[in-house]
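Visitor: Can you look at this prediction? I've put the sequence above it.
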Amino acid sequence: MCKKALISMALILMLASSASAVPVNCMTLNTVADYVTQNAGGGCFVQDKLFTNFSYTGGGTVGAGLVGVDVVFSVLPTQDIHGFILNPAAGAVWNTSFTFGYTIAVNPPNPAINITGAELQINLGVTAGNPTTAVSTKGNGQVESTSSVLLTDTDLFAGVQSLTSSTVVTIPTGGFLISLEEDYIETINRISEPATIIVLGSGLLGMVAWSRLRRSGRSRP
């Protein structure tokens, strides 16, 4: 095969691989196995969140294909809530423990929005002696940890315009249903009232000065 043909084939393969690595909407994925497979496609997204690096470890009869996933998302005036509900898929029964992990990249589309806090919450889980646990490590060094005994961990921090988060949730033996939510407090930066007055005052003074200059220029012979 000639050199030009080899180069052309390499370019075609590169284009094909780059075209296939396109994140999909998380709402279109149904099981943990789907999410893990989608790693090769660039992960999945929900609004301004990109989910990647999905991982699953388990034993016994609980395979990744038996863990169904529903996406939780809601936009409130001051909070942006995203997460997952893990449940037995197609009537499967969980009788051994497993872990589910992922990474979130939070990138609000508006540069005026800062992320000023986060919350990790478990709504449902096994509490009798062997709780479900979740740990989320943020890119700014913040670590949140919660369980089905300690349901919520909330932290506030200095505002950032983007944030990554690596989360691992461990479901114990016999766990059937868990709702895991990660909430991000997104705050819109606004000009304070004194600053607004100063800006408006400066503009008015500038207009007055410009008007006087025009009048003085016209009065000259």
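Guide: Arrived safely. Numbers count the residues shown, from 1 in each chain.

Visitor: Could you use CA atoms for every contact and neighbour count after this?
Guide: Fine.

Visitor: Shouldn't Ile198 be within a helix?
Guide: Yes - looking at Ile198 with DSSP: H, G, I helix; E, B strand; the rest coil, it is inside a helix.

Visitor: so what's it up against?
Guide: Shown in contact with Ile198 (Cα atoms under 8 Å, 6 or more residues apart in numbering): no residues.

Visitor: Please report how far it lies from Phe157.
Guide: 29 Å (Cα to Cα, to the nearest Å).

Visitor: Below is structure B, check it against A:
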Amino acid sequence: MKRGIGWLTSGALVASLGLVSAQAQAQTDEVVEQIELGLELYQEEEYGAAITELEFAINDIRQLMSGRIAETFPEAPEGWSAGAVESAGGGGGAAAMFGAGGSMLEREYLQESGSGRLTAKLMIDNPMIQVMSAMFNNPAMIAAQPNMERIRIGRDSALLKWEPERGNAEVSFLMDGRILMQVNGQGLESQAPAVELLEAWDLDAVREQAAR
């Protein structure tokens, strides 16, 4: 199956990660310069210019944070191909910013010898998390949802919605009340690929990189 430029071979992925590392180092140095300049401007009582420099620094720090969170996404399972991590909603790549309103990153996976598609999404401090949190903590709400059940990811709970007649699956995992991880699947023969992809996510790395 022919893939677009977003679909990476292992060699291209290694080269891409090396480039990202070099870019991250350069960006880190620029952040230090911006903070130092912002401090100088503040001390000179040029408050507007100081705010501008510090806002640029905050913006770059958010991009660095997003890049590291993007690295936690699971690799493609055997028989699947993985695309690049992107900002949900299009554009921005892995440099999507996690600001006060929260943002989402996502990665798509295509089945190499079938029509299956998986989309892994990660949301941090996003308003949608409050809605999902209410459902996680309410067994009656879960029972009222067609084709939904609670499952286990390790010792923690997750929600699985499986529509066998359509081959659609959605598995959701809520971490620390502010991090929502989801895998949506279409064209699946069973819910297993969606559940296994979420189980393969590095939860400890997500928690570490998303720490406040």
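Guide: Everything's here; your move. Fair warning: this is a prediction, and the values are worked out from it, not measured in the lab.

Visitor: And the TM-score between these chains?
Guide: TM-score for the superposed chains, counting by TM-score structural alignment, normalised by the length of structure 2: 0.27, backed by 106 aligned residues with a Cα RMSD of 6.3 Å.

Visitor: what ranges do the helices span in structure 2?
Guide: Remark: helices assigned in structure 2 by DSSP state H are 10-43, 47-70, 128-136, 139-144, 192-199, 203-209.

Visitor: for structure 1, same thing?
Guide: Using DSSP H, helices in structure 1 cover 3-20, 32-37, 193-219.

Visitor: can you redo those as JSON lines with distance to Asn114 of structure 1?
Guide: Output for those, formatted as JSON lines (distance: least, Cα to Cα, whole Å):
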{"stretch": "helix 3-20", "distance to Asn114 of structure 1": "31"}
{"stretch": "helix 32-37", "distance to Asn114 of structure 1": "28"}
{"stretch": "helix 193-219", "distance to Asn114 of structure 1": "19"}
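
Visitor: Of the ones you listed, flag the one that's most buried.
Guide: helix 32-37 (a mean of 20; mean count of other Cα atoms under 10 Å).

Visitor: what helices or strands is that one leaning on?
Guide: Contacts defined by 3 or more Cα pairs under 8 Å, 6 or more residues apart in numbering; DSSP states H and E place helix 32-37 of structure 1 against strand 49-58, strand 67-75.

Visitor: want to try TSV for those strands, with mean neighbour count as columns?
Guide: Output for the helices and strands packed on helix 32-37 of structure 1, formatted as TSV (neighbours: other Cα atoms under 10 Å):
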stretch	mean neighbour count
strand 49-58	19
strand 67-75	18
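
Visitor: Generate CSV for those, with distance to Glu182 of structure 1 as supplementary columns.
Guide: As requested, these are arranged in CSV below (distance: least, Cα to Cα, whole Å):
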stretch, distance to Glu182 of structure 1
strand 49-58, 11
strand 67-75, 9
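
Visitor: thinking again about what came up before, between the helices of structure 1, which one is nearest to Thr103 of structure 1?
Guide: Of all the helices of structure 1, helix 32-37 sits nearest to Thr103 of structure 1, with 11.7 Å by Cα to Cα.

Visitor: I'd like the distance between Arg150 of structure 2 and Ala143 of structure 2.
Guide: Using Cα to Cα, Arg150 of structure 2 is found at 9 Å from Ala143 of structure 2.

Visitor: Check Glu86 of structure 2 too.
Guide: From Glu86 of structure 2 across to Ala143 of structure 2, the span is 33 Å (Cα to Cα).

Visitor: The two: who's more crowded?
Guide: Using other Cα atoms under 10 Å, the more surrounded residue of Glu86 of structure 2 and Ala143 is Glu86, with 21 against 13.

Visitor: State whether the more buried one and Arg107 are indeed in contact, as I suppose.
Guide: Yes - contact criterion Cα atoms under 8 Å: Glu86 of structure 2 and Arg107 qualify, at 6.3 Å.

Visitor: Quick one: neighbours of Tyr102 of structure 1, just the number.
Guide: Neighbour count for Tyr102 of structure 1, taken as other Cα under 10 Å: 20.

Visitor: That one contacts Ser55, correct?
Guide: Yes - proximity of Tyr102 of structure 1 to Ser55 meets the contact threshold set by Cα under 8 Å, at 6.3 Å.

Visitor: who's in contact with Leu174 of structure 2?
Guide: Per Cα under 8 Å, 6+ apart, neighbours of Leu174 of structure 2: Ser133, Phe136, Ala158, Leu180, Met181.

Visitor: Tell me which two in the residues you listed are the farthest apart.
Guide: The span of the contacts of Leu174 of structure 2, defined through Cα to Cα, is set by Phe136 and Met181 at 12.8 Å.

Visitor: Fine by me, thanks again.
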